Structure formats: structure tokens, C-alpha cells
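S.K.: turn this into a model:
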Amino acid sequence: MRHAFSVLTVLIGIALFASEPTDSSYPPQQLLDRITAQGIRSHMEYLADDLLEGRGTGTRGYLLAANYIRAHFEQMGLKPAGDSGSYFQKIRFREVKPAPERDSLVIKRNNAEEKLVFEKDYLMSGHATHEDAKVEAPMVWVGYGVTVPELHYDDYAGIDARGKIIVAVRGAPSSLPSSDRAVYSDGIRKARNAAAHGAIGRITIWAGEIAKQVPWEQVVHFYHSPSMYWLDEKDNPNDYVPEILATALVNGQFAEPLFRGSGHTLDEAMASLNANKPMSFALSGTASLHDVARFSEKESPNVAAILPGSDSQFKNEYVVFTAHADHMGIGEPIKGQTIYHGAADNASGTAALLEIARAFAESGPRPKRSLLFVAVTGEEMGLLGSDYFAHHPTVPIEQIAANINMDGVSLFYDFRDIVALGAEHSTLDRQIRDVAQHMGLEVSPDPMPEQVFFIRSDQYSFVKRGVPAVMIGEGFKTVDPTLDGKKIFLDWMSTHYHTPQDDMTQPLNFDAARKCTQINLAVGYEVAEAADRPHWNSGDTFGKLFANK
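M.R.: Below is the predicted model:
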């Protein structure tokens, strides 16, 4: 996941599954049986090997992984779906490496200056277009920095942000449904909202529930990696908001200087947000942000292939299976290791993608709709490969019926329930519940909406382009009653996530991985066979925000 959790679909909750639709097109068992635990393991063994050096975006190790995937697609007889008749869709990236020795964040008030300390108090990651970015302006507190007109919610109500640096916390109102909350938590959406209100800079405070679950020290570790942007043909970076001149992330434990003299405290402001009673107010003094970075350019490909559909009417529509093939590369040593292997995150999803592609390629007859398999690059750098593909699809975007994304398939225990992030927004929910019922599984809701899981993997890139999408994984209900799924997940998060220890020596349950892969295959099969392609539910937020993009 991009700066987030790899096995992000391991969630708790309870929801009874719906009755089986009468038009079920559940796949034949012989197709599902083509998915093997041994196949998943063998792909993971190669992709997570030291030889690939963590598959960092734009590195030799990632290119080895990309060529491995390409060779398997070609061996399966799948049609190339990249550039110029190849399997590769080449992408240029701008890598932004911070220069913290030159960064600064200074609060100026009453002819005095208070300099915050890099890493202890604040972090900066570099500007998208300027190696030396500066802004100095008055500050205003705007809660989450969110505006949702249809719900009559506006953190900017009653405050003039024009020419100001806005100060906000991560997240979105808890009153919003899970996936809606995730969408409005999106940093790019917040930056654009800030710019629309006239702001020229942003300070985000790491506070609240997320700060309890992800300590500041872990955030600092994440920021040691450079950031990236994909570049278009005019060298413009993606998701660039030119009105925002500089940004910073501030440690909530040391955010008091921002509120000094305002008549308010961070605790008071957070309590107001937690009570769903937002308030905005001017902060005393000005903030001066100086963000320095060094730019370089890299190239890294998506790998794409097509299995043509069998129906003359539907073969020009595509069900897209995605998984990110990249990971963190080589990084700071942890327990004496520097290669961040990314076995669960996301050699497992890539292995599932290859197994599903092989199962379909070796079976017959083919589904009615075409299947498009895309192993994307740059997920860990901000969903970059999938975002590029969604903006530059190798098939017409209006002909993409749905996206099924796999990021960290089940590996730690056999499970009795699944969580389908995003399913509630579209008719994909029908196929998911039908598959769950056939497999004797429950469908559980997202019980951790504050983690905004839905926007943290590649399905979100397709959603933003109007394509119904879902990411399906296991819940916390274990088949073995002696196992605590939640504890297993949280322990893994604290000891293995985005560390070199996410390797093939950790305990892994490949039978659970097979089961999860079969679920994703089955959902894709039902979508490919359905008489009607998926669509957003009537009146749904996602349909209003993203349809016809």
C-alpha cells in the first residue's frame, strides 16, 4: 500500500450475506481448481528473492520482476496490452529527494521566532515542481480541511483562507460512510479544496486516532524514502496543485506552537472534530516554510496483457485485474537487513494475478468479456503506475467495466469472512455476495474507517476515473478458533510491515492465499459473464463524484 498497510483488507466486522441471485454465473469448479498454493508460493519465492533487491520503482530489481511477469504473460499466450504492441507501458517519473539540512519551519509571532526541529517536530518531502520551495503567510485552522456540500459540512465555513497557510489534521468526519470518509481524506482532494478556498500553503498535523495506531517514529521512517510523480509528455507531474507553494507534516505532540495566542488548543479543536462539531479560526502569527529537494528522472513500466473475450457483443469490454509489482527497494537497515523484500506486500498479489491469468488462459471456454491483467509499478510511491494507466489506458477507459485489485492476499490464517472495500458503492456487491455465499463465507464491513484503506491501493485510481472497483481480502474471523485474526494482523503490522522482515521466512499460509485468489477470480468471472456491466448505485457518492470522468 502507498505509505500504508500492505495487508490492508484484514478487517473486522459482521455482515450477513445476501441471498443468492437467481442469475448467478459462479465459475465452474475446474476453473477455480487451477489456482494452486504451489503456484502462488513459487511466484512469491522469485519476486521476494534478494536478487530483486526489493523491486523499488525505477530500479534494476523492479525491471527483473517486470520481465518475469512479461515472460509469463507471453508463455500463457496472452495478447500484449502495453505500448507499441509490447507488454510494457513505459512511465517516466520525477524522483524527489528531500534535503532536510536546508529545510525549515518557523513560527513568527510578536517579533519573535520559534524554529521547529526537523523529524522531531515536522517533516517535509519536497515540492513537485520546485527544488527550492518557500511560502510565508498567516495561518488558519480548518479542522479536516474537508467540504461536503451535499451533507452541509464545510471546515472552511466562517474563515477566510485566501493568501493563508491552512492547518488541518489528517482524515475526514467520522459521520461519513467508510469509503466516503476515505475519499474525502485524500490529500490531493484536500489540497485542491484548499486551493479553491484561496490557500497558498498547507500544514497537516499528525494527531488523533491515526497517531495512536501509527507512531510518529514510523512516519519519520516512511519519509526517509524519496517521493515520486509521474510525468506527462510536457513534463508536468501528476496531481500537482500549483496554488499550494509548500507543505509540511507536524508531529501532533509538538504542535502547540501553532495554536499559541489563538485562544484555542489542539486538544480543544480535536474534541470539536470528534464531536462532529467543526470549528475554524485564525491562528496567531505567521508560518514560514522552506522545502528543499533534489530532482532526478527514472523510468519504470506497467506490465499489461489481454485475454480476449468470447462474446461478439461483450469482448470489447474489459474486466481489469491489477496488483502492484513494486515494493520499497533497498532502505535503512533493520535487524541487519537492508532489502525490503515485500513478500506479502505485494509479491503475494502479483502471484495471485499470475495464477488467475494462467487459470483463465488454460481453461475454456473464455468468459464473455475480455480480461485485462495489469501489474503496476509505483504503488508504494503513491499509486503512480495505476494512476498513469487510468489516465493513459491502453484500451478505451469507457470500455473498462470494472477493476478488481489485489494488494496483499491472505497469507496468515484461514478465514471465515471477507471484506470488500468499495463494493457498497456499485453493483459489484452482487457478485461479491454471490461468490461469498457459494464459498460459505460471510461479508464483513470495514470497521476501521479512520485508516481510509480504500484510497490506499490501486483500485482508487480506477474509481477516480469513473470505473467501479473493489479490493477483496480476509476479515478477522478465523477458521481455527484458537487463532485471533486481529492480533495476528496487528502483530504483523508492528513487526513486518514495510520492513526487510516481510520475506519468505515468515510463517505463511498458502492455502489461505489460494482461497483468497479463488475469490478474486470468481468475482472477476461473474462480472465478465454478467448481462449488465457494473454501475454505481443510484445516488451514490462515488457516482456523483467520479462518473463520466
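S.K.: going forward, measure contacts and count neighbours with C-alpha atoms only.
M.R.: Will do.
S.K.: for residue 173, see how far away the residue nearest to residue 247 when sequence neighbours are not counted is.
M.R.: On the basis of Cα to Cα, 6 or more residues apart in numbering, the spatially nearest residue to residue 247 that is not a chain neighbour turns out to be residue 202, at 4.7 Å. For residue 202, the distance to residue 173 equals 19 Å [Cα to Cα, to the nearest Å].
S.K.: can you give me the strands for the stretch 51-200 of the chain?
M.R.: 79-80, 88-98, 104-109, 112-115, 122-123, 132-141, 147-148, 153-154, 165-169 (DSSP state E, counting those that start in this stretch).
S.K.: can I get those strands in a markdown table including mean neighbour count and distance to residue 374?
M.R.: Formatted as a markdown table, the entries for the strands of the stretch 51-200 of the chain read as follows, by neighbours: other Cα atoms under 10 Å; distance: least, Cα to Cα, whole Å:
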| stretch | mean neighbour count | distance to residue 374 |
| --- | --- | --- |
| strand 79-80 | 20 | 11 |
| strand 88-98 | 22 | 10 |
| strand 104-109 | 20 | 41 |
| strand 112-115 | 12 | 46 |
| strand 122-123 | 24 | 34 |
| strand 132-141 | 21 | 36 |
| strand 147-148 | 16 | 33 |
| strand 153-154 | 16 | 38 |
| strand 165-169 | 27 | 34 |
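S.K.: how about this one, so we can line them up?
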Amino acid sequence: MAHKNTFILSVLSILGLSCQERQADHSIATTLDSVALSAITESTYSQYVNQLSSDEFLGRKPFTKGDTLAVQYIEKQFKELGLSPGNGESYFQEVPMVETTSTPTEKQLIFQGKEGSLSTTYLDDFVVGSRLLQSDIQVKDSELVFVGFGIVAPEFGWNDYEGIDVKGKTVVALVSDPGKYDKTLFKADTMTYYGRWTYKYEEAARQGASGILLIHDTDAASYGWNVVRTGWSGPQLNLVDNVEKGKTTAFEGWISSETANKIFALAKLPSDIRDKAKKKGFKPVNLAVTTSIHLKNDIRKSSSNNVIAKLEGTKRPDEVIIYTAHWDHLGIGEAINGDSIYNGAIDNAAGVAALFELAKAFKATQIKPERSIVFIALTSEEEGLLGSEYYTQHPIYPLQKTVANLNMDAFSAMGATEDVSIVGIGQTEIEDYVVRSAKKFGRTVHGENNPSSGGFYRSDHFNFVKVGVPGLFMGSGKNLLSQDSILNTQRKKALEGRYHTVDDEVTADWDFQGILADIRLFFDIGYTMSLEKSFPNFKAKSEFKTIGEARLKK
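M.R.: Coordinates of the predicted model:
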């Protein structure tokens, strides 16, 4: 630990008073503000994370007591830090949602073929639910159709629904997109939005299907079946606007990879049918297999809250830089070794605590931000990025005056790294700020390790991107500064496998120095923007460049 602390101190010791230089026609903070950076401390940060991820907050699931406790705690911290309310006189933006708990009437789902049947078990083999605002959902004898990836993408010359009518049928689809398996297709191993489960649900509804079952694959999804089992069962939240007929199928769900193989065998399809679907020219296949779904829906309408605070800019207060982190997690679920509270320390008490540290740093700056800095703790990220979706559809600050969104989600507790990763690299000009700021700290920049996981579409910045606001999702790199290989191996082993489990808690295995280094980097990126007059946009090859340019012309 000593050599890492020495590194941090050596960086801070050479920091000078913040200054501004003219490059092109806008000012750039070329040195670091040592006073502001020193306001970011392990003592307060660790207190925030420990508190927010404690059992007291009951896993912070929206629509529960943990929701009320979490938003009240965040509001209290914003007030104590001297930040102004971010929504007029209030720190809250109400997000109206509907909670639907879908329960199969039978724990066995039967798939009937011409020469036999297959019985599968709820949670072990399949997970299914419905977003429709109906208490009773019945789909009888629905024919299954294998639609490959379930993608319609004219720009890539791809249509998995070509030549088939799936109205009233159940489509079965692979996760991810073709580029994961053939680097000449789509964006190679960088997943497009077409690879996200949300898109596949949306497209199935557009095609008129009665239901959709996604085939889980740990590598392609980048998470195990346990995440499907816990994340897609029990109460599910949606924005009220997203549960209308025509926007969703009657039911949506997942089947395990093993279950899919058994269904294909029941349909007497070749064992390599999945591989065939990964090649251009694949045609959808009627499986000659049917299934019936009967669900009971318990429906409850209510609201959760985004928690919003701001630090007003000195010269251009109408222009805003928005820092976000989602406060919600999974609440109370299946007990594992006697523990049923999903505390969500890394995901994402760590990000919310960073909002507080950033606020401290901006308050301490020697030259105050010229643009306003807005801090938003978002609700319902775990339910499908709902808090950020609601905000971007009902923005408090005009989108054309929103400079950028800097999003923090799931920091690494492995320790300080020489490098830093950008999720979805090549998308926005914010990356240029990352490179410039990282250089001040002696850090290098690269893309994420697993671009095929589609991380760029899986956190709250993406909803800002969809409306034309450049967003940044950034994390620690992989080149640890610590040379203690034994300790590094032990820590990695201890921290692995905590995602969406009851083990996502603060433990003695955490090394806070990497998180603090990343928060300092996030600060400098936003602080640099706050002293400028220009607006970052999207990169030339980004699919969002046109909408980004249109936003600024409004």
C-alpha cells in the first residue's frame, strides 16, 4: 500500500494553482487544482460507501422502504455539502413508474413437439414475465420461431425476420449481435445496440409476436444465469409510458442455453443451428414446437425519485455539465448462506459516494466553474435505465445547453492502475478530454477489455447519448500499480463474482486508491469543460453524430 500512497502524494505534490490558457478560442485548464483534488479523501468516501451499502438501506430497491431511506440520505448529503436544489426548490424529480410482479401459474413450462414434449423448471431453466397492465396473461399453444439474433438492421444488410410472419407466435432469439462471431459483420467485436436485450424485446413487439424468449449465453451476455434468475424474476419496474400495447409483447423471458439445445433437439433441428444463425443469409425457422404461458400479474403504480443538486456556474450558469450515478440496487432477494440483502456496494453505492466527493472538490476549486455542475443520483438503473430515461425525456436543464454527461457506475476496488478504460471508445469527443486529463496524472487511455459485452448501452449515460448529449462511461484499467502479485491475485479472487450477488459489500479486500484516482480524473475532465465555451460532440463514425449536431441547432 505504501508505494501507491507515495505515487498519489507525488502527483499531488507537483500540482499547481489552476490556470487557464487559450487554445483555439476556448480556455483549457492545463494544470491540476491541488486544493480541489485534496478534498477527495478516502476517509469520507469510505464512510459514504459503507453507509449507503449497509443493511440499513435494505438493498435500495425502488418502491421499497430502502428507496425512501436512500433518497433521503442522498438529499441530506447534498444539503450538507452546500449544493443547491437541482429541480427548482426541490432536490427530487419524481419518476412515475409501474411495478409488475409476474408469477407463472405453473412452475413447469411445457414445450410440445410433434413427437414428444419437454418440461422445464421456473428459475432453473426459464424466467418469464409480462409488462402488460393486465392481471391475467394467457398465451395458448403459441408456435415457436427461431429468429437468429432477432435483428432488423438495414444499414448492415441484416433482417432476421425476413419472409416470416410472427404475429401471435413466440420468437426465440440469441443474445448479442453477429459481429461477436464474425469480425466482418456489424461493428466486429464492438456490440451495437442491436445486441442488447432491450432492442430484441422492442423488435419482437414491432413484429407483432406474442412473446419472446432469449437464449442465455454467459460469454455473449457477459453475465451468468444467476443474474437472469435474480434480475428478471420478482417485482419489475417500468416507466408508465413503456407498458402500452404495441410497445411490448404479452410476455418476455429467457431460457438457459441447455434448455435451448433441448428445444432444438425436440424440433429435430441440426445441432449447429445456432452457428448457422450467426452467418449472413440465415432465414428464420418455424420449430413445429408450441408452448402455453399463463401469468398472474400483481400491478402497483407509484413513483421513485431522481435526486438532483447543482453548483451554479459563475459566467454561463445556463450551460450544465451533468454527473450521474444510479443509487438503486436489487433489494431483498433469495437468501444465500443466510444473507438476502443485495447491498450493491460496488454497484453502485461507490458511484453515488463519488458524487459527494466531486461536490466537495468543485466547492473547493480556487477558480470556480464558469458553467453549472449538476449532480444526479438516478433511480431504477437496474430495471432498465429508467431514471435516466425519464430525465432525458423530461429534462430539467435544456438538452441543447447540456454540455456532457459524465456517468459513474461500478468502480473497481482492485487498486490504482496506470491506465484507464473508456467504454464505447470512438463515440464522443469527451474521450479527448479523458486523454488530456489522464496525461496530467501520468495515466494512459484505451477501450474496455470486452467491447462485445455492449457496455456502452448498459449504463445511464446511454439515455443521454440517445437524445444527442455526449456521454462518458469510464473505469479503471488493468495495469495495477501494485507489484505485489500475490496480494493482487488474492484480491482479484476475493472480489470476483460479486456482481448482482449478496456479496457486493465493502470488505477488507477493497483497495480504495484506484477509485479515488478515478474520481480525481472524473473531476478534472468536468472541471476542464466547466471553464470552456465549446461543446463536445460525437466522433465522425458515431451513429449518434447526426442527432448530436441537431440537438445543438435547436
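S.K.: quick check: TM-score for this pair?
M.R.: Once the chains are overlaid, their TM-score stands at 0.86 when taken by TM-score structural alignment, normalised by the length of structure 1; 519 aligned residues with a Cα RMSD of 2.8 Å.
S.K.: which of the three states applies to the closest residue to residue 106 of structure 2 other than its chain neighbours?
M.R.: Spatially, and ignoring its direct neighbours in sequence, residue 106 of structure 2 is nearest to residue 294 (7.6 Å; Cα to Cα, 6+ apart). Secondary structure state of residue 294 of structure 2, per DSSP: H, G, I helix; E, B strand; the rest coil, is strand.
S.K.: give the burial count for residue 294 of structure 2, as a bare number.
M.R.: Other residues within reach of residue 294 of structure 2, judged by other Cα atoms under 10 Å, total 18.
S.K.: residue in structure 1 paired with it?
M.R.: Aligned against structure 1 by TM-score structural alignment, residue 294 of structure 2 finds its counterpart in residue 290.
S.K.: got the contact list for that match?
M.R.: For residue 290 of structure 1, the residues meeting the contact criterion (Cα atoms under 8 Å, 6 or more residues apart in numbering) are 102, 103, 104, 105, 132, 133, 134, 135, 246.
S.K.: 7 Å instead?
M.R.: Neighbour list for residue 290 of structure 1: 103, 104, 105, 133, 134, 135 [criterion: Cα atoms under 7 Å, 6 or more residues apart in numbering].
S.K.: distance between stretch 207-220 of structure 2 and the chain's centre?
M.R.: 19 Å (Cα atoms, centre = their mean, to the nearest Å).
S.K.: can you give me the buried ones in that stretch?
M.R.: 207, 208, 209, 210, 211, 212, 213, 214, 215, 216, 217, 220 (16 or more other Cα atoms under 10 Å).
S.K.: dead centre of structure 2: give me the residue that sits there.
M.R.: In structure 2, the C-alpha closest to the average C-alpha coordinate belongs to residue 459, at a distance of 2.1 Å (Cα atoms, centre = their mean).
S.K.: in structure 1, what residue corresponds to that one?
M.R.: Pairing criterion TM-score structural alignment: the partner of residue 459 of structure 2 within structure 1 is identified as residue 457.
S.K.: hmm, that match is touching residue 381, no?
M.R.: No: using Cα atoms under 7 Å as the test, residue 457 of structure 1 is too far from residue 381 to be in contact (10.7 Å).
S.K.: count the neighbours of the equivalent of residue 337 of structure 2 over in structure 1 for me.
M.R.: With TM-score structural alignment as the criterion, the equivalent of residue 337 of structure 2 in structure 1 is residue 335. Other residues within reach of residue 335 of structure 1 by the criterion other Cα under 10 Å amount to 9.
S.K.: residue 518 of structure 2 now?
M.R.: One way to gauge burial is a neighbour count; for residue 518 of structure 2, by other Cα under 10 Å, it gives 23.
S.K.: may I ask which helix or strand encompasses it?
M.R.: When elements are assigned from DSSP states H and E, residue 518 of structure 2 belongs to helix 513-530.
S.K.: who does that helix touch, helix- and strand-wise?
M.R.: Packing partners of helix 513-530 of structure 2 (3 or more Cα pairs under 7 Å, 6 or more residues apart in numbering; DSSP states H and E): helix 430-440.
S.K.: now do the helix it packs on against helix 513-530: the angle between them, please.
M.R.: Calculated by axes from the mean of the first three to the mean of the last three Cα atoms, to 10 degrees, helix 430-440 of structure 2 forms an angle of 120 degrees with helix 513-530.
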